[in-house]
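Peer 1: okay, structure incoming, though there's no sequence with it:
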């Protein structure tokens, strides 16, 4: 039923919460996993002083961010290979995360997008909106959401991922 699954990640433990489900679905359907990463560029209309207030950086040179993303995704790719799960890596740069996720899905020919969702509050919600809702609205393939409670999202927010989530055994 599913041949390719997109797992959009950002290097956070929060985003990794979807990976055990992705692994289980990939094993069940012998599907390939596309590990996606969007390097978010600051929208040009936002002045630098306002961007800093929302945690956005200009990222004129994205090479270091691209290297960090590649190293992180390669670590996950190795783990998937240990469990006989085929995978590929796709890193893109964009001002709009949801649009980039949909573009990766379309370009890679995936038939399922699996990601974590949580309640985003305050200025971050205003600035980014609900990414899961935007992806659902724009994507032509199904979206599998792993809901994380607000408490867990707060606890995991900002923690770098190590991909320590257990792999479910058959």
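Peer 2: Everything's here; your move. From a predicted model like this one, the values you see are computed outputs, not experimental measurements. Residues are numbered from 1 along each chain as shown.

Peer 1: when you work out contacts or count neighbours from here on, use the C-alpha atoms and nothing else.
Peer 2: OK.

Peer 1: so where does residue 57 fall, helix or strand?
Peer 2: In the assignment (DSSP states H and E), residue 57 maps to no helix and no strand.

Peer 1: contacts only, for it.
Peer 2: Applying Cα atoms under 8 Å, 6 or more residues apart in numbering to residue 57 gives the contacts 41-42, 48, 51.

Peer 1: let's bring in a second model and compare:
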């Protein structure tokens, strides 16, 4: 049923919770697991300037080693967790830049992804209305099935 699964990550606790689920599904179905780190150019436009942001969108990450290091560390958690659980899962890593939900959608189409597994920060009320969420935007954008993992407890 699932041959290729994508788990986008930003290195957060929420993303790491989704990684556990993605690894379990990939292991169960013998699926290839893709992990993706998207440098959110909308979030860094002001601090870097237009020229730097354009270079990121074109894939020139080497000029910003701190971003590459952050991406490598975040995606490395997938391999680390697979090794900790002694899972034999093929893992493909991808770093890109742009709007996360659009990059996720593009990647699913370009790589024939069968399922996206991602975390939700669980924003509610005004915060959700103002900020939205990558998970929500991805659900609205992609035609690929999306499993959203919510790490909130029942008390929250």
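Peer 2: Here it is on my side, so go on. The structure presented is a predicted model; accordingly, all values stated were derived computationally and were not measured.

Peer 1: would you point out the most distant pair within the contacts of residue 57 of structure 1?
Peer 2: Greatest spatial distance among these (Cα to Cα): 41 and 48, at 12.0 Å.

Peer 1: residues contacting residue 29 of structure 2?
Peer 2: Residues near residue 29 of structure 2 by Cα under 8 Å, 6+ apart: 1-3.

Peer 1: hey, where'd the strands end up in structure 1?
Peer 2: 4-9, 32-40, 87-94, 112-117, 143-147 (DSSP state E).

Peer 1: residue range for the fourth one in structure 2?
Peer 2: Read that as strand 112-117 of structure 1. Matched against structure 2 by TM-score structural alignment, strand 112-117 of structure 1 falls on residues 115-120.

Peer 1: for structure 1, longest helix please?
Peer 2: Assignment by DSSP state H gives helix 63-82 as the longest helix of structure 1.

Peer 1: so for it, what gets flagged as buried?
Peer 2: Under the neighbour-count criterion of 16 or more other Cα atoms under 10 Å, helix 63-82 of structure 1 has 66, 69-70, 72-74, 76-77, 80 buried.

Peer 1: same deal with stretch 35-50 of structure 1?
Peer 2: By neighbour count on 16+ other Cα under 10 Å, the buried set for stretch 35-50 of structure 1 is 35-42.

Peer 1: quote the end-to-end distance of stretch 121-139 of structure 2.
Peer 2: The separation between the terminal residues of stretch 121-139 of structure 2, taken as Cα to Cα, to the nearest Å, is 14 Å.

Peer 1: same question, stretch 32-46 of structure 1
Peer 2: Stretch 32-46 of structure 1 stretches 38 Å from its first residue to its last (Cα to Cα).

Peer 1: stretch 109-126 of structure 1 too?
Peer 2: 31 Å.

Peer 1: what does that stretch rub up against?
Peer 2: 2-9, 14-18, 22, 34, 54, 105, 129-130, 132, 141-150, 153.

Peer 1: and with 7 Å instead?
Peer 2: Here stretch 109-126 of structure 1 makes contact (Cα atoms under 7 Å, 6 or more residues apart in numbering) with 2-8, 15, 17-18, 22, 132, 141-150, 153.

Peer 1: stretch 131-138 of structure 2 too?
Peer 2: By Cα under 7 Å, 6+ apart, stretch 131-138 of structure 2 touches 100-101, 105, 118, 120, 148.

Peer 1: which pair of those residues spans the longest distance?
Peer 2: Distances among the contacts of stretch 131-138 of structure 2 were taken as Cα to Cα; the most separated pair is 105 and 120, at 16.7 Å.

Peer 1: for residue 65 of structure 1, list the residues it contacts.
Peer 2: Residues counted as contacts of residue 65 of structure 1 (Cα under 7 Å, 6+ apart): none.

Peer 1: ok, back up a step: and the contacts of residue 57 of structure 1, which is closest to residue 87 of structure 1?
Peer 2: Among the contacts of residue 57 of structure 1, and counting by Cα to Cα, the member closest to residue 87 of structure 1 is residue 41, at 25.7 Å.

Peer 1: any idea how far the closest one lies from residue 81 of structure 1?
Peer 2: Using Cα to Cα, residue 41 of structure 1 is found at 31 Å from residue 81 of structure 1.

Peer 1: thought residue 97 of structure 1 was touching residue 36?
Peer 2: No - applying Cα atoms under 7 Å as the test, residue 97 of structure 1 and residue 36 come out as separate, 11.0 Å apart.

Peer 1: any shared contact partners between the two?
Peer 2: With Cα under 7 Å, 6+ apart as the test, residue 97 of structure 1 and residue 36 reach no residue in common.
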